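Novice: this one's sequence-less:
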């Protein structure tokens, strides 16, 4: 069966909501913090009212000696250091900066996945969970648009899920990168505002 409109695509009976890396450190870096949090909070609330499963992700770095050398190289390039031991450590599990923002924090009924890549499908049981639950559609929200959202959305499409990026519930430290990424993603998946989905769920 092919779903032919958004109402069918986002039917709560086969839809899951991903809240990607909305951790304190990252929230404080984005260009539209208050608007982003308000939009996301509204979407999460109505998702709960419709019994849509909510899956949170958290960046959980691997111990440095188990990181890929290419990832370490890219971090060194990003931070302008030549010695990997001088790379900053951030989002350490249990630290305040690593916690999901209080305005959109998970409930006991939600799932929180710890992961260390820019795709929710790599190094987690996410896909198995979705298949087991009968999920056909995945809605993506969170930070950042050009990194984890883009990677996960593409992987979702490649695995045959109906994929919807909620354009006003994703964000980035860089407005131009955010906008450019959404334009590119429109070629491979749906990009919709939260209001459209909320209207269908009321």
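Specialist: Yep, it's here. The model shown is predicted, which means the values in this text are computed figures rather than measured ones. Residues are numbered from 1 along each chain as shown.

Novice: when you work out contacts or count neighbours from here on, use the C-alpha atoms and nothing else.
Specialist: Fine.

Novice: remind me what the biggest strand by length in the chain packs against, helices and strands.
Specialist: Longest strand in the chain, counting residues (DSSP state E): strand 162-171. For strand 162-171, the packing partners by 3 or more CA pairs under 8 Å, 6 or more residues apart in numbering; DSSP states H and E come out as helix 33-49, strand 137-143, helix 150-158, strand 190-192, helix 194-201.

Novice: hmm, who's touching it?
Specialist: Strand 162-171 has contacts (CA atoms under 8 Å, 6 or more residues apart in numbering) with 9, 30-32, 36-37, 39-40, 136-145, 149, 153, 156-157, 178, 182, 189-194.

Novice: what about versus this one:
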């Protein structure tokens, strides 16, 4: 685990009930993200909070300087923890994330957060393209229902499809418990 870092992607207020873009079972995913965050904190392992902020003040969610754009209280960063702001789904694009990981000698990243079909997908693929191996903890991620050709695709199906796609080439897909059991034994 000494060359492994945790990346918590976009666990922000707008994705929770009452926010501008609530997702499916956000609290459940955040609880699992908190479990893995606690493990990384207890073991003094490197971790990075990613915060998506749209540049446009009229953005539908994550608008600058809004409560909705703030990182959710379930995973509030400690003062000593790095928070990287991004403006695109890919957490590496135009951010310091790659340089900071490489500076620490990180070879493997554990990714959790939101949304499975967008920022988790983009960040996982980018991580592998940049030379990192990647594990996604699927029960610490979530997404919304989507619509295509007047058909609603349920969030659980969107999530499953993207985890299956990532798992076919880009990432190892695990649950939080499975990861912790294998890591602590």
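Specialist: Nice, I can see it. None of these values were measured; they are calculated from a predicted model.

Novice: circling back to that earlier point, hey, which of the helices and strands packed on strand 162-171 of structure 1 is tucked in deepest?
Specialist: For these, the largest average neighbour count (mean count of other CA atoms under 10 Å) is found in strand 137-143, namely a mean of 25.

Novice: what range in structure 2 does it sit on?
Specialist: Mapped onto structure 2 using TM-score structural alignment, strand 137-143 of structure 1 covers residues 108-114.

Novice: mind telling me what element the aligned partner of residue 61 of structure 2 in structure 1 is part of?
Specialist: Per TM-score structural alignment, the equivalent position to residue 61 of structure 2 in structure 1 is residue 90. Assessed by DSSP states H and E, residue 90 of structure 1 sits outside every helix and strand.

Novice: residues contacting the most centrally placed residue in structure 1?
Specialist: Residue closest to the average C-alpha location in structure 1 (CA atoms, centre = their mean): residue 20, at 2.4 Å. With contact taken as CA under 8 Å, 6+ apart, residue 20 of structure 1 is in contact with 56, 57, 58, 140, 141, 142, 143, 148, 149.

Novice: which bit of structure 2 covers stretch 112-127 of structure 1?
Specialist: Mapped onto structure 2 using TM-score structural alignment, stretch 112-127 of structure 1 spans residues 83-98.

Novice: need the residues that contact that stretch.
Specialist: Against stretch 83-98 of structure 2 from outside (CA under 8 Å, 6+ apart): 9, 48-55, 77, 118-120, 122-123, 126-127, 130.

Novice: dump the helices and strands packed on strand 162-171 of structure 1 into a markdown table; add distance to residue 122 of structure 1 as well.
Specialist: Below are those laid out as a markdown table (distance: least, CA to CA, whole Å):
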| stretch | distance to residue 122 of structure 1 |
| --- | --- |
| helix 33-49 | 24 |
| strand 137-143 | 16 |
| helix 150-158 | 9 |
| strand 190-192 | 22 |
| helix 194-201 | 27 |
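
Novice: which one of these lies nearest to residue 172 of structure 1?
Specialist: strand 137-143 (5.9 Å; CA to CA).

Novice: distance from that closest one to structure 2 after superposition?
Specialist: Average distance, strand 137-143 of structure 1 versus aligned residues of structure 2 after superposition (mean CA distance after the TM-score superposition for structure 1): 0.5 Å.

Novice: ok, and what's touching that strand?
Specialist: Strand 137-143 of structure 1 is contacted from outside by 9-10, 14-22, 26-27, 40, 149, 153, 156, 161-167, 169-172, using CA under 8 Å, 6+ apart.

Novice: same question for stretch 24-43 of structure 1.
Specialist: For stretch 24-43 of structure 1, the external contacting residues (CA under 8 Å, 6+ apart) are 91, 96-101, 103-104, 141, 143, 168-175, 194, 198.

Novice: mind listing what's buried in the next helix-or-strand element following the longest strand of structure 1?
Specialist: Using DSSP H and E, the helix or strand that directly follows strand 162-171 of structure 1 along the chain is helix 175-185. Residues 177, 178, 179, 181, 182, 185 are the ones in helix 175-185 of structure 1 that count as buried (16 or more other CA atoms under 10 Å).

Novice: skipping adjacent residues, who's closest to the alignment partner in structure 2 of the last one in space?
Specialist: Matched to structure 2 by TM-score structural alignment, residue 185 of structure 1 sits across from residue 166. For residue 166 of structure 2, the nearest residue in space outside its immediate sequence neighbours is residue 121; the separation is 7.1 Å by CA to CA, 6 or more residues apart in numbering.
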